[in-house]
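Novice: predicted model and sequence below, questions to follow.
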Amino acid sequence: MEDLLTLHRKQIRDLQSVITQKKKSATKKTRRGVSEECESLERNLKEKQAAEIAALEGDSNPTNATEEDIPITHTENEPSDATKAILTKLEDTQLDDPAPTNHEKFTDAPKKQNRQKARLARRAAQIDEITEQAKQEAAAMPDLRAIEAARMKQLFDENNLIEIQIAPDGHCLYSAFALGLEDAQIPLSTDAEQGNDGKKRGYTFTRKAAGDYISAHADDFLPFLEEGETLDSHVNKIQNTAEWGGQMELLALAKKYAVTVKIVQATGVGVTSMNEDEGKEANVWLAYHRRGYGLGEHYNALRKKA
């Protein structure tokens, strides 16, 4: 009997090792099935060992025992007291669950907060807060575009002017000036040139005229060039690109066509004049906007009301 119990203890230890290995390799999806399998293995082993003990105990009883030697309290299938004690001991023997693996510890424990996601969330909240503050500050600031528009309308009314919209395409100064010359019935070029180039837009003539005048009077305009820029490169930009025009090009046009340029703008005195001493032919009126157009500074043509 002692040898059998020693064998049973070894079988229990071996089964303990098998169950431990199975539970370590189990995943979330297979964990339930593995647990059921382990319970079945444990149950089968206990039943097998109980049967072996019962069989061994039966073999140890004398075969020639008389009826009087058999206690009447035992039925044919009822185990003896010794067998009951051994079975009780086996019932009390439990296969301990293995210690949780690192994988199980991490999967069962509550997930740690992702630090990168937390930083991104804080950053997004900061950006939203800054954006909201900027909106509030912008709402509290005066609407400079609306202020400029109101002032320009006032100046137009005071000087009996109507505004002609010019496309904000980089040619606005030259197009507006060309329209002013046409209203004053001043030809954009010589009759021969204008006849041959009748399909060209007005700004092509005023761009060429400005570039030609600056080239012919280089000494008057060299001080106004940007640092590192040559006169030839600046003239090329005037005549062959959509480069915006400014005060220098406007002065060249005023002198080229011998007109006085009247510029209406919301800042300062409202109306400024250019080339008054030499501008005997006519007045060319221009509206200068700083804030009214998305691309920035812009010129529109002006015309006297009929």
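Specialist: Great, that's in hand.
Novice: all contacts plus neighbour counts: C-alpha atoms, from now on.
Specialist: Will do.
Novice: which stretches of the stretch 201-306 of the chain form strands?
Specialist: 260-264, 271-274, 283-289, 298-304 (DSSP state E, counting those that start in this stretch).
Novice: from H171, how far out is T241?
Specialist: According to C-alpha to C-alpha, to the nearest Å, T241 stands 9 Å off from H171.
Novice: which one of those two has more residues nearby?
Specialist: Neighbour totals were compared for T241 and H171, and H171 leads with 23 against 12 (other C-alpha atoms under 10 Å).
Novice: now do the buried residues in stretch 31-45.
Specialist: V34, S35, C38, E42, L45 (16 or more other C-alpha atoms under 10 Å).
Novice: give me the subset of the residues you listed that lies in helices.
Specialist: Taking DSSP state H, the ones among those that sit in helices are V34, S35, C38, E42, L45.
Novice: returning to that earlier point: now the strands of the stretch 201-306 of the chain in a markdown table, with mean neighbour count and distance to K208?
Specialist: Listed next are the strands of the stretch 201-306 of the chain as a markdown table, based on neighbours: other C-alpha atoms under 10 Å; distance: least, C-alpha to C-alpha, whole Å:
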| stretch | mean neighbour count | distance to K208 |
| --- | --- | --- |
| strand 260-264 | 21 | 18 |
| strand 271-274 | 15 | 20 |
| strand 283-289 | 23 | 18 |
| strand 298-304 | 22 | 19 |
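Novice: one more structure, for comparison:
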Amino acid sequence: MSEEECGDSPMEELLSRQRKEKKDLQAKFLAMKKTAKSGNKKQQKESGEEMIKMEKEMEERHKREVEEIKEKSGAAAPQEVKSGEKGEEKEEGGAFYKEKTTKGKNQKRMERKAEERKKQAAAASVDEEAAKTSMRTMEMKAVVETLLPRGLSLVDIPPDGDCLFHAVAHQLTIGGKECLGADLRRRAAAFIRSHKDDFLPFLSTEDGDILDEFQFEEYCVKVEKEACSGGQWGGEPELRALAETLQRKIEV
């Protein structure tokens, strides 16, 4: 009795079994991918590598099995299925790993772009700082040129928020009158309080409204306090108050 009368030939049976094994492997890959996606990057990479290994081992085994049948029966080797048909199953095996590789490349590309933007921002910051330094240098030069003919010189005062009061105190000390910036704060606040009507029109909130009674007192308290304790920075009103209470001309 011939093989045709008995049913499928050994080669057909083998190919049928191999197709089933491929489908079973794809189902296993899907389950592995779902599990890997819920894990960390290391687990995902290991799963991808394991799937590629399993697929390769199965392909090699299938080839050996086909060769063995060919040797026994002299049957022709089965033609490879073109891409787009059942060959899509082959691509599916390493899909997860390929996807992760693509994502890795995109991530690296994004990181490179981010690094470039960071460098550009740093360069822009350096240029901006250089411009500020240049402007400050020009400004200081102009001040020095103004002071020299008058026999005056620049004195560095620490920019601690109390610098205006320390600067006035420094000049008073040179003139023979010892005092501290904290003392000048209290004197300025006291003068502003006692001359409320003179100063109130020049004091306003951030919205531009004139200070009410409570806000005015709060402002005076801040003038009294040093900057480290939440004090108000000195400005034109404080200079005016100091000039009046000290009976000195203050030139800015």
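Specialist: Looks like it came in fine. Note that this is a predicted model, so its numbers are computed, not measured.
Novice: and the TM-score between them?
Specialist: Scored by TM-score structural alignment, normalised by the length of the second structure, the superposition of the two chains gives a TM-score of 0.66; 208 aligned residues with a C-alpha RMSD of 3.7 Å.
Novice: element containing the residue lying closest to G202 of the first structure once chain neighbours are set aside, please.
Specialist: Spatial nearest neighbour of G202 of the first structure, excluding adjacent residues (C-alpha to C-alpha, 6 or more residues apart in numbering): A178 at 5.4 Å. A178 of the first structure belongs to helix 172-183 when elements are defined using DSSP states H and E.
Novice: can you check which part of the second structure the helix or strand following that helix sits on?
Specialist: As assigned by DSSP H and E, the chain's next helix or strand after helix 172-183 of the first structure is helix 191-196. The aligned range for helix 191-196 of the first structure in the second structure is empty, by TM-score structural alignment.
Novice: again with stretch 59-73 of the first structure
Specialist: Counting by TM-score structural alignment, stretch 59-73 of the first structure has no counterpart in the second structure.
Novice: over to stretch 207-214 of the first structure?
Specialist: With TM-score structural alignment as the criterion, stretch 207-214 of the first structure aligns to 185-192.
Novice: contact partners of the matching stretch?
Specialist: F165, F199, C220, V221, V223, E224, K225, E226, E238, A241, L242, T245 (C-alpha atoms under 8 Å, 6 or more residues apart in numbering).
Novice: could these go into TSV alongside distance to E4 of the second structure?
Specialist: Output for the contacts of stretch 185-192 of the second structure, formatted as TSV (distance: C-alpha to C-alpha, whole Å):
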residue	distance to E4 of the second structure
F165	111
F199	115
C220	110
V221	109
V223	109
E224	110
K225	107
E226	106
E238	112
A241	117
L242	118
T245	122
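Novice: do you have the helices of the second structure handy? List them.
Specialist: So, for the second structure - with DSSP H - the helices run 3-6, 10-37, 41-73, 88-93, 95-147, 163-174, 181-194, 196-199, 213-224, 236-246.
Novice: quick one, which of these is packed in tightest?
Specialist: helix 181-194 (a mean of 20; mean count of other C-alpha atoms under 10 Å).
Novice: on that earlier part again, average distance between the match of stretch 207-214 of the first structure and the first structure?
Specialist: Comparison of stretch 185-192 of the second structure with the first structure after fitting gives an average deviation of 0.3 Å (mean C-alpha distance after the TM-score superposition for the first structure).
Novice: how much space is there between the spatially most central residue of the first structure and H171 of the first structure?
Specialist: Central residue of the first structure (C-alpha atoms, centre = their mean): A124, 10.4 Å from the mean position. Distance, A124 of the first structure to H171 of the first structure, using C-alpha to C-alpha: 43 Å.
Novice: what does Y288 of the first structure give?
Specialist: Y288 of the first structure is 14 Å from H171 of the first structure, by C-alpha to C-alpha.
Novice: what stretch of the second structure does stretch 173-182 of the first structure fall on?
Specialist: Stretch 173-182 of the first structure maps onto residues 164-173 of the second structure, going by TM-score structural alignment.
Novice: need the contact partners of that stretch.
Specialist: Taking C-alpha under 8 Å, 6+ apart as the rule, stretch 164-173 of the second structure contacts I157, E178, C179, L180, G181, A182, L184, R185, W233, G234, G235.
Novice: just those now: which is nearest K103 of the second structure?
Specialist: W233 (53.5 Å; C-alpha to C-alpha).
Novice: quick one: what's aligned to that closest one in the first structure?
Specialist: Aligned partner of W233 of the second structure by TM-score structural alignment: W244.
Novice: could you find the closest non-adjacent residue to that match?
Specialist: G170 (5.0 Å).
Novice: wait, doesn't the one you found sit right on I238?
Specialist: No: with contacts counted by C-alpha atoms under 8 Å, G170 of the first structure stays clear of I238, the gap being 10.6 Å.
Novice: between the two, what contacts are shared?
Specialist: With C-alpha under 8 Å, 6+ apart, G170 of the first structure and I238 have common neighbours G245.
Novice: list the contacts of L242 of the second structure.
Specialist: L184, R187, A188, R248.
Novice: and those, which is closest to Q215 of the second structure?
Specialist: Closest to Q215 of the second structure, out of all of those and judged by C-alpha to C-alpha, is A188, at 17.0 Å.
Novice: how close does the closest one sit to K72 of the second structure?
Specialist: 112 Å.
Novice: then D209 of the second structure?
Specialist: Distance of D209 of the second structure to K72 of the second structure, given as C-alpha to C-alpha: 103 Å.
Novice: now P237 of the second structure
Specialist: Distance from P237 of the second structure to K72 of the second structure, by C-alpha to C-alpha: 109 Å.
Novice: okay, and stretch 253-261 of the first structure goes to which residues in the second structure?
Specialist: The aligned range for stretch 253-261 of the first structure is 242-250, by TM-score structural alignment.
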